[in-house]
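**Q** Can you look at this prediction? I've put the sequence above it.
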Amino acid sequence: MAVIHTTDAEFQQTIKEGVVLVDFWAPWCGPCRMISPILDELSEKLGDAATIAKINVDENPETAGRFGVMSIPTLKLFKDGVEVNTLVGVRPLAELEAAVREHLG
């Protein structure tokens, strides 16, 4: 499954079901560009088991504000609409995969 992009308007629907890792990012952010290929690889490894979503904080400030995102990239993990974990900064693939798999099944 490919990484999806979401917006303030779609956010609640995006995180409603299953395990969803959301990347709060912006195009001008160097570390955000560094983590992007890691998230693509994670999405390939997980397939349909979990969803990887990205939300541009410049275009969607409401959601970033609601979840207290102060620095990017911030990755928030949701299970059935409930926030279960937060990771700030670029993280290795193995750490992200472990964080997601902890909430699967």
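**A** Yep, it's here.
**Q** contacts and neighbour counts: CA atoms only from here.
**A** Noted.
**Q** All the helices of the protein, residue numbers only.
**A** Counting by DSSP state H, the chain has helices at residues 11-15, 30-46, 61-66, 93-101.
**Q** Let's have those in TSV, adding mean neighbour count and distance to Leu77.
**A** Formatted as TSV, the helices of the chain follow (neighbours: other CA atoms under 10 Å; distance: least, CA to CA, whole Å):
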stretch	mean neighbour count	distance to Leu77
helix 11-15	17	9
helix 30-46	16	13
helix 61-66	14	14
helix 93-101	15	7
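**Q** out of those, which comes closest to Lys79?
**A** Closest approach to Lys79 among the helices of the chain (CA to CA): helix 11-15, 7.4 Å.
**Q** Quick check, central residue of the protein?
**A** Centroid check for the chain by CA atoms, centre = their mean gives Val22 as the closest residue, at 1.7 Å.
**Q** this is the comparison structure:
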Amino acid sequence: MSSFKELIASHPLVLVDFFATWCGPCKVLAPVLSEVKQEAGDRLKIVKIDVDKHPKLAAAKQVRGVPTLILFKEGQQVWRQSGVQSKQALLQLLNEHN
């Protein structure tokens, strides 16, 4: 868990994607996140966490469904949403917290 804290503190803005390889909506979200990263550049760090490989972390963050996105600003959670998000919604979110 301490490595997760270090990870979210390693950049001013970190978007964590809790996903599963078998999850259809997660597969839909993956290219959206790639596009968001391309547009956001160095303003944002995106971290993908497989809930099947890290069940304790997913439980600690109360992830009940995938995909679940959590945005951390300077190590503090500022936003959380489950389900597929649009590129526009995510870019707007980044602009609000940047």
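**A** Okay, I see it. What you see is a predicted model; the values in this text were computed from it and never measured.
**Q** quick one: TM-score?
**A** Their TM-score after superposition, calculated using TM-score structural alignment, normalised by the length of the second structure, is reported as 0.93; 97 aligned residues with a CA RMSD of 1.2 Å.
**Q** Columns distance to Ile72 of the first structure on top of the helices of the first structure, output as a markdown table?
**A** Below are those laid out as a markdown table (distance: least, CA to CA, whole Å):
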| stretch | distance to Ile72 of the first structure |
| --- | --- |
| helix 11-15 | 18 |
| helix 30-46 | 7 |
| helix 61-66 | 10 |
| helix 93-101 | 16 |
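**Q** re the thing from before, next, the contact list for the corresponding residue of the second structure for the residue nearest to the centre of the first structure, please.
**A** The alignment partner of Val22 of the first structure in the second structure, by TM-score structural alignment, is Val16. Val16 of the second structure makes contact with Ile46, Val47, Lys48, Ile49, Leu69, Ile70, Leu71, Phe72 under the criterion CA atoms under 8 Å, 6 or more residues apart in numbering.
**Q** Quick one: end-to-end length of stretch 42-56 of the first structure, please.
**A** Counting by CA to CA, to the nearest Å, you get 19 Å between the two ends of stretch 42-56 of the first structure.
**Q** which residue numbers in the second structure go with it?
**A** Using TM-score structural alignment, stretch 42-56 of the first structure lines up with residues 36-50 of the second structure.
**Q** same thing with stretch 88-99 of the first structure?
**A** The aligned range for stretch 88-99 of the first structure is 82-93, by TM-score structural alignment.
**Q** Could you tell me the end-to-end distance of that stretch?
**A** Distance between the two ends of stretch 82-93 of the second structure: 14 Å, counting by CA to CA.
**Q** Quick one: residues in contact with that stretch.
**A** By CA under 8 Å, 6+ apart, the residues outside stretch 82-93 of the second structure that reach it are 25-26, 28-29, 32-33, 35-36, 40, 65-69.
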